[in-house]
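Trainee: When you get a sec, could you give me coordinates for this:
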Amino acid sequence: MTRTVRHAGAFCLLLLAALLVNAARVQLVEGGTYERNPANRRADIDRYHHPRGDILVGDRPVTGSVDTGGRLRHERTYADGPLYAPVTGFASQAYGTTLLEHAEDDVLTGRHPLLSALPLLGGPAGTGGDVLTTVQPQAQRAAFDGLGGRKGAVVALEPATGRILAMVSTPSYDPADLSGNGPSSARAWRRLLADPDQPMLNRAVRQTYPPGSTFKVVTAAAALEARVVRDLDQRVGEPGPYRLPGTDTELADERAECGGATLRQAFEWSCNTVFARLGVRVGAERMARTARAFGFNDDGLRIPFGVAPSTFDPHVDPAQLALSSIGQYNTRATPLQMARVAAVVAGGGMTRTPYLVERTTTDRGTTIGRAGPRGLRQVVRPATARLLRELMTGVVTDGTGGQAAIPGAVVGGKTGTAQHGVGNAGTPYAWFVSWARAERELEPRVAVAVVVEDAAADRGDITGGDVAAPVARAVMRAALAAP
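Mentor: Below you'll find the predicted structure:
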């Protein structure tokens, strides 16, 4: 009897050891396979068990969560979804996350190290934290309403800090349509992907355009820095069309006066021949170096999500350089990049790295991370920046940017109308870049870039001054009026 019990006990121990070995094998050897198996819903169930943290604009949440009672319990909601979609992106149970929802996912889901290590600072373990943005609601609304459904984008920056005050891309979409994992979300996903206007594309930071004449701010800066031109009233125009070096192609101006223009007049009238010649005189190397200093050819910028690099081709012949210097050929820029160009001028020749997140907190408001101004860098000499400010102010007071003027404020700007398409057959892009300060303030408080892709006007009547400048004016006015 005793012998039988011993044998049974030994057999039980053997079975227990086998179970332990198998459990270890499953966890250590095959754990990754099971974890990656699409049929494993444990991670998703855990992810959506708690409400997701919120994204805030002006201390007001523009996101939320609703308890569906399902296995994937909490679903994302959005307030003013189309208005803030270029900032928040979407958080979908079926299609993942984008933009801030993706870049700050660890905070929003409660998986950030500080949230998981110190759960008592917030709610229960797994409770998401909050993300406070730099966006100014008045400026955001002014940009969205100003575009009025037209295809385009607006970015507004605070020059002294790099804070992004507005980021709008239209046409937009409601991220709430994608939040769930049911048939309605699937239908919305297919509809948005099939839409030729690409409403989910963030044109403000993920689309590059030929900047057209707004790039003449950079060309003027390069010419002044290289001392190719030393005075704003120095005559730089030459009579007649400009034959691009080594070609039979002639570049002409709309105004005959450009043939005898000073730099100030050429900037106000946006004379293509003048700035094409200046770019060639400056040279490809120095033009590329100046463009790089302004932020072109930077493929590492994150705000905190990635930004498409704006480009200035340094490997060009003189004819290509002439076109590049007036914002054509291979020169491409995001609206964010052109807002940075305006911010350099507004900031006295200095630049700050743009950023969109002010700080991150627990759900109870305890700060766990703070951004703040960073990356202060000199782009051009202060004396050059002062001259560029004078040029841009003249565009608004005496040139093509009169519709950007704001009573009680000093405004500087530059218009642009960029050709594109095969044989320049596409509807021209209307651009305006600008900055503004209240008359009693010492330094500009806002810098703006606006691009409109599909202006509703005859092709010959589409200009940055008529189409994009009024949008910039509305954004600047809202930013100056905000506390």
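Trainee: Please count neighbours and contacts with C-alpha atoms only from this point.
Mentor: Fine.
Trainee: How is residue 153 classified with respect to secondary structure?
Mentor: Following DSSP: H, G, I helix; E, B strand; the rest coil, residue 153 is assigned to strand.
Trainee: what's around it, how many residues?
Mentor: The local packing of residue 153 (other CA atoms under 10 Å) involves 28 other residues.
Trainee: again with residue 166
Mentor: Other residues within reach of residue 166, judged by other CA under 10 Å, total 29.
Trainee: tell me what the helix or strand it falls within is packed against?
Mentor: Applying DSSP states H and E as the criterion places residue 166 in strand 164-170. For strand 164-170, the packing partners by 3 or more CA pairs under 8 Å, 6 or more residues apart in numbering; DSSP states H and E come out as helix 81-88, helix 137-147, strand 152-157, helix 203-206.
Trainee: could these go into a markdown table alongside distance to residue 172?
Mentor: Shown next, in a markdown table, are the helices and strands packed on strand 164-170 (distance: least, CA to CA, whole Å):
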| stretch | distance to residue 172 |
| --- | --- |
| helix 81-88 | 5 |
| helix 137-147 | 10 |
| strand 152-157 | 10 |
| helix 203-206 | 10 |
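Trainee: which of these sits most buried?
Mentor: The highest mean neighbour count among the helices and strands packed on strand 164-170, using mean count of other CA atoms under 10 Å, belongs to strand 152-157: a mean of 31.
Trainee: on that earlier part again, now tell me what touches the strand holding residue 166 from outside.
Mentor: Residues lying outside strand 164-170 but in contact with it, judged by CA atoms under 8 Å, 6 or more residues apart in numbering, are 83-84, 86-87, 134-137, 139-140, 143-144, 147, 149-158, 199, 201-204, 354-356, 479.
Trainee: One more sequence to fold, the one below, so I can look at both together:
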Amino acid sequence: MNTPIRRLGFVVAALFCSVLLAASYIQVLQAKSLNNRPGNTRIINAGYKIERGSILVDGKAIATSRKSNDKYVYERQYTNGSLYAPVTGYSSLVYGNGGGLEGAENEVLTGTSDSLFYRRLVDVVTGKPKQGANLELTINPKIQQAAAQALGNRRGAVVALDPKTGAVLAMVTSPSYDPDNLASHDTEAVTKTWTQMNAAANQPMVNRTIGGTLYPPGSTFKLVTSAAALESGNYSNSSTLPGPATLRLPQTTHSLPNDDGRACGPNDETSLLHALEVSCNTAYAQLGMDLGQDKLASQAKKFGFGDVMRVPMRVTPSTFPTQLNEPQTAMSAIGQYDVRVTPLQIAMISATIANGGNQMQPYLVKNVVDSDLDVIKSTDPKVRAKPISGQTADSLTEMMEAVVNNGTGKQAAVPGVQVAGKTGTAQGDTKNAADLWFTGFAPANDPKIALAIVLENGGDQGVEALAGSVAAPAARQIFEAAVR
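Mentor: Below you'll find the model as predicted:
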């Protein structure tokens, strides 16, 4: 064989091996990711020939599959769709599965998850048709409904947790949407609806509890600053702090005022407890500078800032800024400047305090069950971290009780039940009214619920609105539903 033919043979062999390796890589290693692509119409169409598992709240289906009258065999159907849309997401013939559990737990709902291998094997042996598994959720329908009513038509979000387990009791955003409108097999109508919702300025498809544009936390972040101070060992609830009516910020010509324009105590002094009770900006700004950015950043990280979590939907990480100068540190200590959070993160801070310093991993899916409602897989509560000591948690609880008993959070009080909480009025965009927050837990001595609520752009009260008069009474409605 002459040299040119031999070289050609090597080239052909190399090309053949390349094709073989590429095909193997695509069919084996990339198969799962390609199958899960939202635009993979072959997989989407095939999925509509299998009865997709239901999503259950308190034993009742909020998402289920019904027989259709077309070639796709099954059509998705949602009950109280707009109430549960942040939880369920959508299952669409045109746009795939996403926005919530429909996307995050797609393999379980279609029965293709590796965790269901033995169940599939049993079904093959017994001759059962292919069927997805069902999801039993942690959502409490009474609390979910109360959260939606508390928000009303105002833009915002509520997330509630069981502080002892991490179970998500409520996940509500406003405005919302009805996933039934995306589940229709009328592709032209679905496309029109999708285009309208994605173009809407109020972003109804964004789950504000765990993603979207993150919020400045305002004074709810004073819980983190308080924790950093208490954990340092140099402060207690009775420690004296400066609390003048205004604080001159170093390196600037600006002064930071308190919301009421007054000093936080006699002789321009206050205690750490009273500073949280009245949400004293000047005391906390000075405290933040005294602690320094490193201690604040470290405490925020311990609470989960910067971490990617799944519930099982991906949660956008909350952020605490870096490379701060003194005035930036002062503003960050009161939850302004570039501090940004999800409502879930703020709820987790309250839940951690309520649980004696142990932060539980938040989760939405309680059980995976088969068509006979036999449990295939359960979620066990898991401690995620211990950001603060039990002593610090007790001190913070005392401070948060004072906020509701005597301070800015009075309108969150529930008769006969001790509530612990913190308000927050956060100016993220100077063109609009502030975002209004309340976070806390109840009952304070035996917590059953921890929550965070945020109302965007002043709720419905305009630029003069404060969290204590808008967010706190909304939180009270949710607490009452949980503890009554």
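Trainee: what's the TM-score for these two chains?
Mentor: After superposition, the two chains reach a TM-score of 0.88 (TM-score structural alignment, normalised by the length of the first structure), with 447 aligned residues with a CA RMSD of 2.5 Å.
Trainee: circling back: can you tell which of the helices and strands packed on strand 164-170 of the first structure is closest to residue 386 of the first structure?
Mentor: Ranking these by proximity to residue 386 of the first structure (CA to CA) places strand 152-157 first, at 19.1 Å.
Trainee: That closest one versus strand 164-170: what angle between them?
Mentor: Using axes from the mean of the first three to the mean of the last three CA atoms, to 10 degrees, the direction of strand 152-157 of the first structure lies 180 degrees away from that of strand 164-170.
Trainee: Run the angle between strand 152-157 of the first structure and helix 137-147 for me.
Mentor: 150 degrees.
Trainee: any idea what residue 86 of the second structure aligns with in the first structure?
Mentor: Structural alignment (TM-score structural alignment) places residue 86 of the second structure against residue 86 in the first structure.
Trainee: on that earlier part again, in the second structure, what residues pair with the strand holding residue 166 of the first structure?
Mentor: If you align by TM-score structural alignment, strand 164-170 of the first structure falls on residues 168-174 of the second structure.
Trainee: mean shift between the matching stretch and the first structure?
Mentor: Superposing on the first structure places stretch 168-174 of the second structure at an average distance of 0.4 Å from its equivalents, by mean CA distance after the TM-score superposition for the first structure.
Trainee: any idea how far that stretch is from the chain center?
Mentor: 9 Å (CA atoms, centre = their mean, to the nearest Å).
Trainee: try stretch 5-25 of the second structure
Mentor: That offset, for stretch 5-25 of the second structure, works out to 50 Å (CA atoms, centre = their mean).
Trainee: Spell out, range by range, the strands that occur in the stretch 351-484 of the second structure.
Mentor: 359-360, 365-369, 375-378, 383-385, 420-426, 435-442, 449-455 (DSSP state E, counting those that start in this stretch).
Trainee: Mean distance between the longest one and the first structure after superposition?
Mentor: The superposed strand 435-442 of the second structure is, by mean CA distance after the TM-score superposition for the first structure, a mean 0.4 Å from where its aligned residues fall in the first structure.
Trainee: just the fourth one next, same as before
Mentor: Its match in the first structure and strand 383-385 of the second structure itself, once the structures are fitted together, sit a mean 3.2 Å apart by mean CA distance after the TM-score superposition for the first structure.
Trainee: now the third one
Mentor: With both structures laid over each other, strand 375-378 of the second structure and its partner residues in the first structure are 1.7 Å apart on average (mean CA distance after the TM-score superposition for the first structure).
Trainee: Ok, the shortest one next?
Mentor: In the superposition with the first structure, the average deviation recorded for strand 359-360 of the second structure is 0.6 Å (mean CA distance after the TM-score superposition for the first structure).
Trainee: Which part of the first structure matches that strand?
Mentor: Residue correspondence for strand 359-360 of the second structure in the first structure, counting by TM-score structural alignment: residues 351-352.
Trainee: Distance check, residue 64 of the first structure against residue 474 of the first structure.
Mentor: Distance, residue 64 of the first structure to residue 474 of the first structure, by CA to CA, to the nearest Å: 29 Å.
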